[in-house]
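Novice: I would like the atomic coordinates for the input below:
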Amino acid sequence: MNFIKKANILQILVLIVMISSCSKEKKITVLSDAQLPKNMLPTMKPLTNESPQLTTAYISETRGRIDSFYRKNWPNNSMNGSFLVAKNGQIIYEKYEGLANFRTKDSITSETPLHIASVSKVLTATAILKLVNAKRLDLDQKVTTILKEFPYPEVTIRNLLSHRSGMRSYSYFTDRDPNVWDRHKTLTNQDLLTIMGTKNIGLEQKTGTRFAYCNTNYAMLALVIEKITKMPYKKAMNTIIFKPLGMKNTFVFDIEKDKKTIVPSYKGNRVEIGIDYLDGVYGDKNIYSTPRDLLKFDRARNATDFLEPKLLAQVYTGYSNEHKGTKNYGLGIRMVNWDTGQNFYFHNGWWHGNTSSYIPLMKEKVTIIALSNKFTKQTYAVRKLSKLFGDYPFNFGDE
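Specialist: Below is the predicted model:
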């Protein structure tokens, strides 16, 4: 009997430990960005198992209309790139056509990373916004408080994100005067900062007075990321965005390590465009990715815990209203704001022969992505597909 009693007592103790263990597991909470210890970086969180699941009938009908658009926009499979349309994170249509390399005849596949050009700005802005959300940065913080060499005292993080800093484009002031930069040498982000701080590179216009799309803004934001995270931009982007989201075919181009292995770009006539002295600058460009990886990124940006609501609202606010019009720019995102109240958000890119288009239809939970490494403006025409999913005044072309 004593043995049985002892056995029962032992079982009860084990059960108590198990219940205690389970209750402890339930009490585990996920920290918000702002609650993270200062030695931890905020990271993007995947958005999975979105609902509702698309019906077979819906997918079939929508896929047919997208395919009709694809064949009209890129006749005879002339795209030479990657194209994807998804809703609720579920891929409705994707196409991979043409060659990644015309010399080796390697085909473009779903795992072929292409240069996403200025769509890189959306990812750079996202890393900055996560750092703001974590209270490591403030949108209205002066850049001079972070980058000591920065020569423009009124420019803030918000000015950089919204292209209202007034700075000049680095591709112009480094190209025209050999006393400013020797084009035989690869230009870096730090070189840019030093040049602006020592070569008397004046502003194009007074800070905050008007919108002027300028790659220099995002080259400086990349340096801000490095300063705040104490990591190279490439590692910081891996830590905050790529690895947490499983973006296995996405990377920041390293001109020294990757120039012989990346997918080259081409003019429309298939003449290869080589690497030049500007290809060492990142933040504004130089991210390689795939539509499937960018879909993961887009859905994470739509997760409820991506940013605090007040900060998120500022991302999709237009900051350039000095002239009446529909086109505007938020914090790392382009937009069209119609008088009807309908808004369209997107970002395009163009670098060498690479063109890109990223379209998040947030209300409809739709993602449209097109990338090409052979120059064509047809990449940008994918915005017309928005009309399939919502009240967007674009001519779809099959009506």
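
Novice: from here on, contacts and neighbour counts on C-alpha atoms
Specialist: Will do.

Novice: I'd say Lys142 and Thr156 touch.
Specialist: Yes: counting by CA atoms under 8 Å, Thr156 is a contact partner of Lys142 at 4.3 Å.

Novice: Could you check which of these two has the larger neighbour count?
Specialist: Comparing Lys142 with Thr156 by neighbour count (other CA atoms under 10 Å), the higher total belongs to Thr156, at 21 against 18.

Novice: show me what contacts the more buried one?
Specialist: Leu139, Asp140, Gln141, Lys142, Val143, Ser165 (CA atoms under 8 Å, 6 or more residues apart in numbering).

Novice: same thing but at 10 Å, please
Specialist: Shown in contact with Thr156 (CA atoms under 10 Å, 6 or more residues apart in numbering): Asp138, Leu139, Asp140, Gln141, Lys142, Val143, Thr144, Thr145, Arg164, Ser165, Thr207, Gly208.

Novice: any idea how far the longest helix belonging to the chain is from the chain center?
Specialist: If you go by DSSP state H, the chain has its longest helix at helix 2-26. Centre-to-centre, helix 2-26 and its host chain are 51 Å apart (CA atoms, centre = their mean, to the nearest Å).

Novice: List the buried residues of stretch 199-211.
Specialist: Ile201, Thr207, Gly208, Arg210, Phe211 (16 or more other CA atoms under 10 Å).

Novice: and which of the residues you listed is nearest to Gly280?
Specialist: Nearest to Gly280 out of these is Ile201 (CA to CA; 20.2 Å).

Novice: One more, please, to line up against the first structure:
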Amino acid sequence: MTKPPALFVILLIVLLACQPKKETVTTKTTADKIDSVMQAIPNFSGVVLFAENGNIEYLKPFGVRSFETNVPIQPTDIFELASVSKQFTAMTIMMLKEEGKLNYDDPIEKFLPGLPYQNITIRHLLTHTSGLPDYQAVMDEHWDKSKVANNKDILEYLIQYHPPINFAPGEKYEYSNTGYVFLGSITEAASGQDFVEFCTERIFSPLQMTSTAIRSNEEKLGLSNLAYGHIFVPEKNRFVRADSFPSSNYTMWLGGRKGPGRVSSTAEDLLKWDQALYSDQLVSQETLAEAFTPQTLNDGTKSNYGFGWTIIPDSPAGKVVWHNGDNPGYKTIIVRYIAQGKTLIMLCNNYHSQFEAIREAVDGMLAVELEEAQ
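Specialist: Predicted coordinates:
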């Protein structure tokens, strides 16, 4: 199964985006250009949404919900978001900070006593600058995989086995799922409420994100509109359910963790979330401004990460904040082109090799449009 290289897609979109502006009836909209890119990529399975100022300009499903049944994907299908979930975890912390229940520079031991790691603050966790070791390596080595581990189990194993810290807090950026497990537990400690309940009652329900939840493995399997993650197996020349591979088992035995992942949602629900971030509905714009600001490291340099978001302050398409997710069989991303009020959401359930190239193509076309508008 051959797939076009990323360069092919980029060249295609450059040709599309650079058509003369003097065209009238035949001038292609951004949605037209995105659709041309998608039509040029074979075997993509998922949903793509593009919006401007909250208005959906493009929403289209591709492929199938399950390669075993060949049921076509619908725009309302639910996908596992993987690390796109982290922005919701960061929001719980921002809410609690506004309520005076914590501060970003509080030491983590204030809420999680007994941990063997010193001088780490909540801010370090939010910005992936804590230096914490990978909890999954410890759990993979020592955990009984016939059981489902939760945050309490993860914390206890880190205390028991005490893997060393990777670097001094604040020294550098290093992506850390462990940090977001800690944040999930800090939310529970500071609020006195279960993390899943907090997210549901304080974020998903107020925004009417009716298809969004932090679901158990059993709850996800009970959904009639779940888009199952798949991986292409060359030996079989077909896509196979990702959860049938032993290497994917960690999503089952770590199925109780809260904070770094586990949110499942739809493209349109994510647009509701995106639009709420332009308002004061959840937290103030002042709080969000700090979340969308690159953080300063110990040596005075800036990282490219805020609170649950990767930040590009001055991209050719203007200020952009985004986050992607990567789970067995799934690739997901939400890109907020803040300077233009535009949003790209892509949810993929067959781990497509050209996923990143699609985003790069949209970046390119919006950069051209921004330049033409100036």
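
Novice: how about Leu192 of the first structure, what's its partner in the second structure?
Specialist: In the second structure, Leu192 of the first structure lines up with Ile154, judged by TM-score structural alignment.

Novice: what's the spacing between its match and Pro316 of the second structure?
Specialist: 41 Å (CA to CA, to the nearest Å).

Novice: more crowded one of those two?
Specialist: Using other CA under 10 Å as the criterion, Ile154 of the second structure and Pro316 rank with Ile154 on top: 22 against 16.

Novice: Quick check, the more buried one in contact with Tyr135.
Specialist: Yes: at 6.8 Å, Ile154 of the second structure and Tyr135 qualify as touching, with contact defined as CA atoms under 10 Å.

Novice: Quickly list what's touching both of these two.
Specialist: Counting by CA under 10 Å, 6+ apart, the residues touching both Ile154 of the second structure and Tyr135 are Thr178, Val181.

Novice: Which of the three states applies to the residue most central in space within the first structure?
Specialist: Centroid-nearest residue in the first structure, with CA atoms, centre = their mean: Leu123, separated by 2.7 Å. Classification of Leu123 of the first structure using DSSP: H, G, I helix; E, B strand; the rest coil returns helix.

Novice: Need the counterpart of Gln87 of the second structure in the first structure.
Specialist: Match for Gln87 of the second structure (TM-score structural alignment): Val122.

Novice: count of neighbours near that match?
Specialist: Neighbour tally, Val122 of the first structure, other CA under 10 Å: 24.

Novice: wait, doesn't it sit right on Gly283?
Specialist: Yes: if you go by CA under 10 Å, Val122 of the first structure and Gly283 touch, sitting 9.4 Å apart.

Novice: tell me, what's touching those two both at once?
Specialist: Listed as contacting both Val122 of the first structure and Gly283 by CA under 10 Å, 6+ apart are Tyr218.

Novice: ok, Leu10 of the first structure - contacts?
Specialist: For Leu10 of the first structure, the contacting residues are Ile4, Ile16, by CA under 10 Å, 6+ apart.

Novice: so Leu282 of the second structure, which of the three states?
Specialist: Relying on three-state DSSP, one would call Leu282 of the second structure coil.

Novice: Compute the number of surrounding residues for it.
Specialist: 20.

Novice: how about it, what does it touch?
Specialist: Leu282 of the second structure neighbours (CA under 10 Å, 6+ apart): Met91, Thr92, Met94, Met95, Arg202, Ile203, Pro206, Leu207, Trp273, Ala276, Leu288.

Novice: What of His352 of the first structure?
Specialist: Per CA under 10 Å, 6+ apart, neighbours of His352 of the first structure: 115, 117, 264-267, 272-276, 279, 373-375.

Novice: Quick check: nearest residue in space to Gly98 of the first structure, chain neighbours excluded?
Specialist: Asn80 (4.1 Å; CA to CA, 6 or more residues apart in numbering).

Novice: rewinding a little: let me know the distance separating the match of Gln87 of the second structure from Tyr96 of the first structure.
Specialist: With CA to CA as the criterion, Val122 of the first structure and Tyr96 of the first structure are 23 Å apart.

Novice: Let me know how buried Val271 of the first structure is, in neighbour terms.
Specialist: Neighbour tally, Val271 of the first structure, other CA under 10 Å: 12.

Novice: Tell me if I'm right that it and Asn101 touch.
Specialist: No: using CA under 10 Å, Val271 of the first structure is not in contact with Asn101, being 11.1 Å away.

Novice: Give me the common contacts of the two.
Specialist: Ser265.

Novice: about what we covered before: after the longest helix of the first structure, next one along is what?
Specialist: Per DSSP states H and E, helix 2-26 of the first structure leads on to helix 56-73 as the next helix or strand towards the C-terminus.
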